[in-house]
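sharing a model that was predicted from the sequence below.
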Amino acid sequence: MDAALIRVPSAGSDDDPLADLAELLTADDALRGLVRLVPRPPVAGQLGGGWDALAVGVGSGGAATALATGVALWLRNRWRTPRGTVTVDIELPDGTTVHIGADGTAEPEKVVEAALRPWAHDR
């Protein structure tokens, strides 16, 4: 199954944005069992490296649409808090990387759906 990799450039802060996003995505029936946290390699002298990315299987059954909806909802919720601009990088299975930022000036749903639409419709 093809997988998209999702990275949050600010990941590694005290709040765990990748874990929050994983929790939101796994609540969607279309993505249940398709979302996996990818560990970051530990730095010398540390016990664990935290999370590097989320791997999301998007090969069938509307998973790409569910992914777009979930990421957009997460972005909308993140920029409503005092965190400022929030960005997400999504590496699609074909190697294309989409950089999406939400700062409250655009509708994240439309941005994410537009970014994923070409790949999702090819499947």
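Received it, and whenever you're ready, just let me know what you need. Numbering: from 1, shown residues only.

when you work out contacts or count neighbours from here on, use the C-alpha atoms and nothing else.
Noted.

output the contacting helices and strands for the helix or strand harbouring Ile90.
Using DSSP states H and E, the element containing Ile90 is strand 86-91. Judged by 3 or more Cα pairs under 8 Å, 6 or more residues apart in numbering; DSSP states H and E, strand 86-91 is in contact with strand 3-7, helix 63-79, strand 97-102.

hold the first one in mind and look at this next one:
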Amino acid sequence: MDARIAIAGGDPEDLPSLYEWLVGEDELRGLVRISQRPIGQTELGSAVDLLTVALGAGGAGSVLSSALITWLRARRTSAKVTVEAEGRSVTLEIETLRDVSALLEQVLGTDDRHDTDRDA
């Protein structure tokens, strides 16, 4: 499974910074690549604006989840980080980090509980 990470707003250096942060994690080294978003019908081209992380067995999803939250807390940025995997997505912001941690784990498949347990 691949997780796609997009950053909206914030500083133009946020994406390169996040890339460097993620490849600094031993468990993610070699799994992170810079990608391009598909070109929309009204767009002339596509900028490099996505990170793709190959997730598999071995806990890479948990490492990615923790690394994203730590990076965002350390940045003091107004950026919004959207993580998408297998048709599910969640958007992270400094103000909502506490609220979205469980959702991020669900998107990345790192939470072992069943979906019905989350509604309780």
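Ah, there it is. Owing to the predicted nature of the structure, the values given are computational and were not obtained by experimental measurement.

TM-score of the superposed pair?
The TM-score (TM-score structural alignment, normalised by the length of the second structure) is 0.74; 107 aligned residues with a Cα RMSD of 2.4 Å.

could you dump the helices and strands packed on strand 86-91 of the first structure into TSV and include distance to Asp29 of the first structure and mean neighbour count?
Below are these laid out as TSV (distance: least, Cα to Cα, whole Å; neighbours: other Cα atoms under 10 Å):
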stretch	distance to Asp29 of the first structure	mean neighbour count
strand 3-7	17	22
helix 63-79	9	21
strand 97-102	24	17
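
Gly57 of the first structure: which of the ones you listed is closest?
Closest of those to Gly57 of the first structure is strand 3-7, at 4.2 Å (criterion: Cα to Cα).

corresponding residues in the second structure for the helix or strand following that closest one?
Later in the chain than strand 3-7 of the first structure, the nearest helix or strand by DSSP H and E is helix 17-26. Here helix 17-26 of the first structure aligns to the second structure at residues 14-23, judged by TM-score structural alignment.

with the second structure overlaid, report how far the strand holding Ile90 of the first structure is off on average.
Average distance, strand 86-91 of the first structure versus aligned residues of the second structure after superposition (mean Cα distance after the TM-score superposition for the first structure): 1.0 Å.

and that strand, which stretch of the second structure?
Strand 86-91 of the first structure maps onto residues 79-84 of the second structure, going by TM-score structural alignment.

for the closest residue in space to Glu91 of the first structure that isn't next to it in sequence, list the residues it contacts.
Nearest non-adjacent residue to Glu91 of the first structure, counting by Cα to Cα, 6 or more residues apart in numbering: Thr97, 4.2 Å away. Thr97 of the first structure makes contact with Asp89, Ile90, Glu91, according to Cα atoms under 8 Å, 6 or more residues apart in numbering.

kindly report the same for Ser46 of the second structure.
Gln36, Arg37, Pro38, Ile39.

6 Å - rerun?
Counting by Cα atoms under 6 Å, 6 or more residues apart in numbering, Ser46 of the second structure makes contact with Ile39.

Three-state assignment for it, please.
Assigned state for Ser46 of the second structure: coil (three-state reduction, DSSP: H, G, I helix; E, B strand; the rest coil).
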